[in-house]
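Undergrad: Predicted model and sequence below, questions to follow.
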Amino acid sequence: MEAKTKKRIAIVMGGFSNEHDISIKSGNAVYEHLPKERYACYRILILERGWFYLDDDNREHPVNKDDFSLHLEGEKLNFHVVFNAIHGTPGEDGLLQAYFELLGLPQTSCNFYQAALTFNKRDFLSSLKPYGIRCATSYYINKGDAVDQEAIVQKVGLPCFVKANKSGSSLGISKVYKKEALAKAVESAFEHDDEVLVEQYLDGVEVSVGVVRYQGQTKVLPITEIVTETDFFDYEAKYLGKSTEITPARLSPLQEEKVSAVALKIYEILKMKGFSRSEFIFVGNEPYLLEMNTTPGLTSESILPQQAKAAGIPFAALLENAILEAMS
């Protein structure tokens, strides 16, 4: 097949957050595994200093932001689909989704509203409580607010989690055991965002549930159980090998049924599309929602590809399906 007859896919990666390096790994994995006989793939770096096409010799060529096009060898090149592999801003918080929607350019992740909502843990969890979705008790702090340690402990108890409200990969998160440690934990979280979420500690089995649109159907993937060497599923556990991810999870049939139903319900309530991966903690047999990722990792260490494999979906098929769904 001639290159000009192939669908041109822009794989966007990088971004402006501390998840930049993980996004590069995800984007390169997408680039390596998409079938080259059907797709002409272009790695697009989205950086604060500019947007660039990265060729096979790692040379940078500027992207025209007016219409998201390239000029290569004297020819203008437009794309058919954008494959979003950016974790964090601007790929997971709705900014790029809105831009591509304005351009009329299909992209693989959810729409801009859903991305913005799910990226804001506070608003995301609050929006689902009226639907009966169980969540941990929370306390909210904006930058500049006084840190009322007594009020925090009274509401959420100890130990508790202090989290940057809009951040991924467990960046800006601390587990706090003593009231006196709250101020420092909040200060650390403010390094990543201007809003902080303090959450009740839930003691139970942690699981991750992938939900995707696959071949025109919404599909709940096999569940992953997270067993960490660290105190919780932090950055080291996620990306530096200090966790064991067990797929399928060691759940009872009742637990599996309940968390699968809740994950599917959330996906449908929010009118999601593309990939999603939601995190839950079991308290007894009841799953409590922690957060949702709408551009989950796509590296060899990542959970969603593990789940797809357990469901009998090869990695390349998972990626190609995302493109087909975006174009449908």
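TA: Arrived safely. Numbers count the residues shown, from 1 in each chain.
Undergrad: hey, let's count contacts and neighbours off CA atoms from now on
TA: Fine.
Undergrad: State the helix or strand in which Val211 lies.
TA: Assigned by DSSP states H and E, Val211 belongs to strand 206-214.
Undergrad: Show residues contacting stretch 166-184.
TA: 18-19, 87-88, 119-121, 147, 149-150, 153, 158-164, 185, 188-193, 195, 231-235, 238 (Cα atoms under 8 Å, 6 or more residues apart in numbering).
Undergrad: Type out the ChimeraX command that picks the buried ones from those.
TA: Only the buried entries of the contacts of stretch 166-184 go into this ChimeraX selection, using 16 or more other Cα atoms under 10 Å:
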select :18,19,87,88,119,120,121,147,153,158,159,160,161,162,163,164,185,188,189,190,192,193,195,232,233,234,235,238
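Undergrad: dropping in the other structure now:
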Amino acid sequence: MKKNIAIIMGGYSSEYDISIKSGNVVHKFLDNSKFNAYRIIISKEKWVYVDLENNESPIDKSDFSVTVEGKKIRFDCVFNAIHGTPGEDGLIQAYFELLGLPHTSCNHYQSALTFNKRDLLSSLKPYGIPCAQSYYVNAGDHIDERAIIDKVGLPCFVKANRAGSSYGISKVYKQEDLTAAIANAFTEDDEVIIESFLDGTEVSVGVITYQNEIKVLPITEIVSENDFFDYEAKYLGQSQEITPAMITKPQEKAVTDLAEFIYRTLRLKGYTRSEFIFMDDTPYLLEVNTTPGLTEESILPQQAAAAGIDLKTLFSSAIEEALR
């Protein structure tokens, strides 16, 4: 009997539209010989199942079911395609875990930890994982520009602590631009992380659980046409994403081993994509994404294709692993 799969998409953050695109790609390529796929759009205003004619049916949040034409539909598994809150920060994972409903993403603690850049880097620091110098600012704090620059230097990156897709991020070259950059980051989150600039080769490493084993996918090198890998570079074609990356064998081994170590150490599952910058042959960790983009142009599907895994197989595997 085919399994009922809820593909959740949307969310509460600026990444809503990107998540809708990811969710629709999952719906398009999900193996309909194995699964009945249901598009579930989650927003602050409503949680609804949307059929192919765009008719909406409300989700019963008490058990995450939906009634269509008088028939109550329960789901066997949730495919999580929500970027940002509540799908990438642990909130919806905790809800599904309370309901006992399998889902394709990390568990709630790991999702919350990785989504919080400051906490992620702090938790990995005892393992000696290299990362940029950083300085933290919360909403309402006094901003000591001199102290910030003394610690991280210029140029530096100002980032919203809990946001994705490069929302709320600025590269700052001059002290007088620092306060405006922090204000911009505060539009996405009330916590900010300011990091030193690492001048090196940027790579993205996908690590997934596939056929009951942890698998590191071919590495992608990111060459942005802009000043850094910002929103336009990620989504509007203003970058080159080269898979496999044009890096040396020692670099490839170093970053592959480190990405797998992080996945195992944090006890991650499902799909992840970690970002690094090489300083000589040493990979410095930038962040870990536990709900990466899943459009046909997104980095992780590109990496899977380079590994000989098509989207139908990739998506089926995620559900099979969750059900396992």
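TA: Sure thing, it's come through. Because the structure is a prediction, the values reported are computed rather than measured.
Undergrad: Work out the TM-score between the chains.
TA: The TM-score (TM-score structural alignment, normalised by the length of the second structure) is 0.99; 324 aligned residues with a Cα RMSD of 0.5 Å.
Undergrad: Which position in the second structure pairs with Gln149 of the first structure?
TA: Aligning on TM-score structural alignment places Gln149 of the first structure opposite Glu145 in the second structure.
Undergrad: returning to that earlier point: and the strand holding Val211 of the first structure, what does it pack against?
TA: strand 217-220, strand 224-228, helix 253-269, strand 276-283, helix 303-310, helix 315-327 (3 or more Cα pairs under 8 Å, 6 or more residues apart in numbering; DSSP states H and E).
Undergrad: Any chance of a markdown table for those, columns mean neighbour count and distance to His33 of the first structure?
TA: Formatted as a markdown table, those follow (neighbours: other Cα atoms under 10 Å; distance: least, Cα to Cα, whole Å):
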| stretch | mean neighbour count | distance to His33 of the first structure |
| --- | --- | --- |
| strand 217-220 | 16 | 22 |
| strand 224-228 | 21 | 23 |
| helix 253-269 | 16 | 26 |
| strand 276-283 | 21 | 20 |
| helix 303-310 | 22 | 12 |
| helix 315-327 | 19 | 5 |
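Undergrad: Tabulate these in CSV, adding columns for distance to Glu32 of the first structure.
TA: Shown next, in CSV, are these (distance: least, Cα to Cα, whole Å):
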stretch, distance to Glu32 of the first structure
strand 217-220, 25
strand 224-228, 25
helix 253-269, 29
strand 276-283, 22
helix 303-310, 14
helix 315-327, 9
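Undergrad: now for the ones you listed, which one comes closest to Leu54 of the first structure?
TA: helix 315-327 (20.1 Å; Cα to Cα).
Undergrad: Contacts for the closest one, please.
TA: Against helix 315-327 of the first structure from outside (Cα under 8 Å, 6+ apart): 30, 33-35, 81, 83, 106-108, 213-216, 274, 305, 308-309.
Undergrad: From the residues you listed, list the buried ones, please.
TA: Neighbour counting by 16+ other Cα under 10 Å classes 30, 34, 81, 83, 106-108, 213-214, 274, 305, 308 among those as buried.
Undergrad: residues contacting Lys117 of the second structure?
TA: Counting by Cα under 8 Å, 6+ apart, Lys117 of the second structure touches 161-162, 193, 287.
Undergrad: please redo it, this time with the cut-off set to 10 Å
TA: The neighbours of Lys117 of the second structure, taking Cα atoms under 10 Å, 6 or more residues apart in numbering as the test, are 159-163, 191-193, 286-289.
Undergrad: residue in the first structure matching it?
TA: Matched across to the first structure, Lys117 of the second structure falls on Lys121, judged by TM-score structural alignment.
Undergrad: What lines up with Asp281 of the second structure in the first structure?
TA: Match for Asp281 of the second structure (TM-score structural alignment): Asn285.
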